[in-house]
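A.B. asks: I would like the atomic coordinates for the input below:
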Amino acid sequence: MAGVLWISLASPTFSAAPLSLFLAMSRERMILLDGMKQQVMPMKGESRSLKRKDLLDALYAALPPATVKFGCELESIKLDPKTTRPILRFIDGSSIIAKAVIGCDGAKSIVAEFLNLKPTKMFPLRSVRGLSNYPNGHSFEYELYRITKDNNLVGRVPIDNNLVYWFCPQPNVPGDERIWEDPEAIRQSTLELLGDFPEEIKEMIEIADANSLSFTHLRYRAPWDLLRGTFYKGRVTVAGDAMHVMGPFLGQGGSAGLEDAVVLARNLAQVGLDNVEEAFNLYVKERRMRVVRLSLQTYLTGMVMGTSSLVKRLICIVFLFLLFHNPSVHVDYDCGRL
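C.D. replies: Sure thing, here's the model as predicted:
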């Protein structure tokens, strides 16, 4: 399945050195085929796109040996009545008593359920994503490129001289969900939807690696639930999508997860491992309003794209203008250093 992250190198938190193989983007281009209009906007700082697997491999390689145990799927979590330490039980029947738990187990998080967070909700949108390889190189500009026609949109982001990441949000349509387990069904459905798009767009989808094609119902944790949610209990907390899953409309989901990691590690280092609960409390206080604002901006953007109600769309546009009149305000943020 396609997994790509955008990282801004304007922040002092991340070093540019490991990312030097990935080419920089400094602008985004929006093409409106219906009115034959084009808008080019500069990006703040410097951004690069990279495969999620490459980032995970780099982070894993930096860890001491035997730090990570793979193949563990969490089934349940509870607190030991005597020590209040969390007990984790896995689907293979094994269990461990942990000193601390940081749940990064995604939108369907077991740890979030333990914390009694409200269930995630679904946008009226789904997304098809893929990676296309051009063995002889592509001629695309290094920019975030979006093209739209008849309320259909395709985005394209070059990763390097040969590999291109693309995405195509689509309205949710009731039907047999099993068909979307077939990569070729995903490809053909997307090509049919984009029949009037330029040939280079259709070719990009035709040559996409079948193993990279993914179909995803877009989910979010409501901004008002983030405002009131309990994100830690004793020695248990959440981070990443388990805390604040959001639509991909701002390209900030993965970046927000990295911010979580920096803030959490900094607080643990400052107060010490003997005061895990205090570190989690400081972490939640620091992150709450940042993720509320990100979630609200992505929620309003997703509703503008996905709702069939003109009234709802107009209301969301008004709130976006009033609250986020600077559309790139979400990247003007520094989570600090470790």
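A.B. asks: Please make it C-alpha for all contacts and neighbour counts, starting now.
C.D. replies: Fine.
A.B. asks: Apart from its neighbours in sequence, what residue is nearest residue 116?
C.D. replies: Of all residues not flanking residue 116 in the chain, residue 230 sits nearest, at 7.5 Å (CA to CA, 6 or more residues apart in numbering).
A.B. asks: Another for comparison:
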Amino acid sequence: MEEILIVGAGIAGLATSLGLHRLGIRSLVLESANALRAEGYALALWPNAWKALDAIGIGDDLRRQHKQLVSLVTTSVVSGLTTAELLFGGDHEVRRVDRKVLIETLKNELPGGTIRYSSKLVHIEESGYFKLVHLADGTVIKTKVLIGCDGVNSKVAEYLGLKKPSLAGRASIRGHVEFEDGHGLGQKFLQFFGNGSRYGVTPCDDHGVYWFFTYIPSPADRGIEEEPVKMKKFVSSKLGNIPDKIRDVFERTDLNNMVWSQLKFRHPWDLLWGYISKDNICVVGDALHPMTPDIGQGGCSALEDAVVLARNLADALTWKSSVGMQKGGEEVEHRMIEIGLKKYARERRWRSMKLVSAAYVVGFVQQSDGILLSFLRDKVFAKFLVGILFKMSKFECGKLEDS
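C.D. replies: Below you'll find the model as predicted:
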């Protein structure tokens, strides 16, 4: 028996558990792997993410380990010219954060025993006011609240009736490289686009550099994901007109430090009409709003979700413990949990729809190689597209406790 069960020990799951922990509420996090999955390279954390990290109490710890970026620069790989540069100033805090550091920081703030490893969800069953969660090892856990943070292919989202994410028609290759003597790139978020591809290069610290490359797969390059040598050669052939120091980032990346993936997203209308929460179940992070990476808000929005959910669920449980159990027992408790999750869903529905839509549109425009759209993008839309990134990151998720 567990009061609150969270499926998935990624960013969303650990942040949700930590938010609840800060409010004095225990949860159990189920992780299908036999150890913490801290793989991956780095992610851009925009102002909205830092506000969420401050709310759960780990913002300053991460700031000490990652330098603040000073600007975002976009460049056409066709002309080689800068199309836009926007400075990060004032309260617009952007840093490229090592995913492993973020995951381990979240985990280390949780009480021992919070995460149960080798715990793969296979089936969810109704049991009165509870849910029975069946695991692959035969264990059955009875819970009052079930929170799905189990990623793009979420079993919890499937149980809620949300449609499976759709393929975006693009693929992504991500990599990381360490420069022993320093990379010399400064602290700028560099983005490049044109010729049907879109990629970015960003320093994590004085030595580490993260890069991503997205493209539209064609029959000619099918299968490169299975052969790192061909993958690296393919990326190098698509870089276009760029400075040698940028090209060197890709050339010096070790074959073992690259990963390929298909880009998926959830259609906005599925978020509009689908269940984000139902009864005593809800979804968070990629399980809720899988999106393309074009505005860098996947991890950021998962952190927002965690704060909003922890606050609303804690409010419901606090009210229940002070009043509800005296007047109706399990029925009232269940009803209050349902109301808390509905409030969370109401707060996150439109925000999720905006993020998914913005990411798709920005990626489509920036990656287009049509003559007219390429001209408009480079000459007219460049600053507008960059401005969308700023606009989407100006969001207040609030504190863990209502003031």
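A.B. asks: and the gap between the residue nearest to residue 116 of the first structure and residue 157 of the first structure?
C.D. replies: 36 Å (CA to CA, to the nearest Å).
A.B. asks: Which one's more surrounded, the two?
C.D. replies: The residue with more neighbours, out of residue 230 of the first structure and residue 157, is residue 157; 25 against 17, by other CA atoms under 10 Å.
A.B. asks: Report whether the expected contact of that one with residue 138 is present.
C.D. replies: No - Residue 157 of the first structure lies out of contact with residue 138 (CA atoms under 8 Å); the separation is 11.7 Å.
A.B. asks: and the aligned partner of residue 303 of the first structure in the second structure, how many neighbours?
C.D. replies: Counting by TM-score structural alignment, residue 303 of the first structure corresponds to residue 364 in the second structure. Using other CA under 10 Å, residue 364 of the second structure has 17 neighbouring residues.
A.B. asks: Tell me the secondary structure at residue 364 of the second structure.
C.D. replies: Secondary structure state of residue 364 of the second structure, per DSSP: H, G, I helix; E, B strand; the rest coil, is helix.
A.B. asks: Can you give me the distance of it to residue 69 of the second structure?
C.D. replies: 25 Å.
A.B. asks: Likewise for residue 305 of the second structure?
C.D. replies: Taking CA to CA, one finds residue 305 of the second structure at 24 Å from residue 69 of the second structure.
A.B. asks: go on, residue 197 of the second structure?
C.D. replies: From residue 197 of the second structure across to residue 69 of the second structure, the span is 24 Å (CA to CA).
A.B. asks: what's the span of stretch 318-331 of the first structure from first residue to last?
C.D. replies: One end of stretch 318-331 of the first structure sits 21 Å from the other (CA to CA).
A.B. asks: in it, what's buried?
C.D. replies: 320, 324, 331 (16 or more other CA atoms under 10 Å).
A.B. asks: More neighbours: which of residue 305 and residue 69 of the second structure?
C.D. replies: Neighbours were counted for residue 305 of the second structure and for residue 69 using other CA under 10 Å; residue 305 has more, 27 against 23.
A.B. asks: What does the more buried one correspond to in the first structure?
C.D. replies: So, by TM-score structural alignment, residue 305 of the second structure is matched to residue 260.
A.B. asks: so what secondary structure elements neighbour the strand or helix carrying that match?
C.D. replies: Element membership for residue 260 of the first structure (DSSP states H and E) is helix 253-271. Applying 3 or more CA pairs under 8 Å, 6 or more residues apart in numbering; DSSP states H and E, we find helix 253-271 of the first structure packed against strand 4-8, helix 276-306.
A.B. asks: quick check: the first one aligns to which part of the second structure?
C.D. replies: Think strand 4-8 of the first structure. Under TM-score structural alignment, the match for strand 4-8 of the first structure is residues 42-46.
A.B. asks: Residues in contact with the matching stretch: which ones?
C.D. replies: Contacts with stretch 42-46 of the second structure, where a contact means CA atoms under 8 Å, 6 or more residues apart in numbering, come from 92-100, 204, 210, 296-297, 299-300, 393.
A.B. asks: 6 Å instead?
C.D. replies: Contact with stretch 42-46 of the second structure is made by 94-99, 393, as judged by CA atoms under 6 Å, 6 or more residues apart in numbering.
A.B. asks: Ranking by neighbours, what's the top pick from these?
C.D. replies: Using other CA under 10 Å as the neighbour criterion, residue 95 leads the contacts of stretch 42-46 of the second structure with 27 neighbours.
A.B. asks: Can you report how many residues lie near residue 279 of the first structure?
C.D. replies: 23.
A.B. asks: Just tell me what it corresponds to in the second structure.
C.D. replies: Per TM-score structural alignment, residue 279 of the first structure is aligned with residue 340.
A.B. asks: re the thing from before, any idea how far residue 243 of the second structure is from the match of residue 303 of the first structure?
C.D. replies: 25 Å.
A.B. asks: same check, this time on residue 44 of the second structure
C.D. replies: 23 Å.
A.B. asks: out of the two, which sits in the busier spot?
C.D. replies: Neighbours were counted for residue 44 of the second structure and for residue 243 using other CA under 10 Å; residue 44 has more, 23 against 10.
A.B. asks: Please report how far the more buried one lies from residue 101 of the second structure.
C.D. replies: Residue 44 of the second structure is 13 Å from residue 101 of the second structure, by CA to CA.
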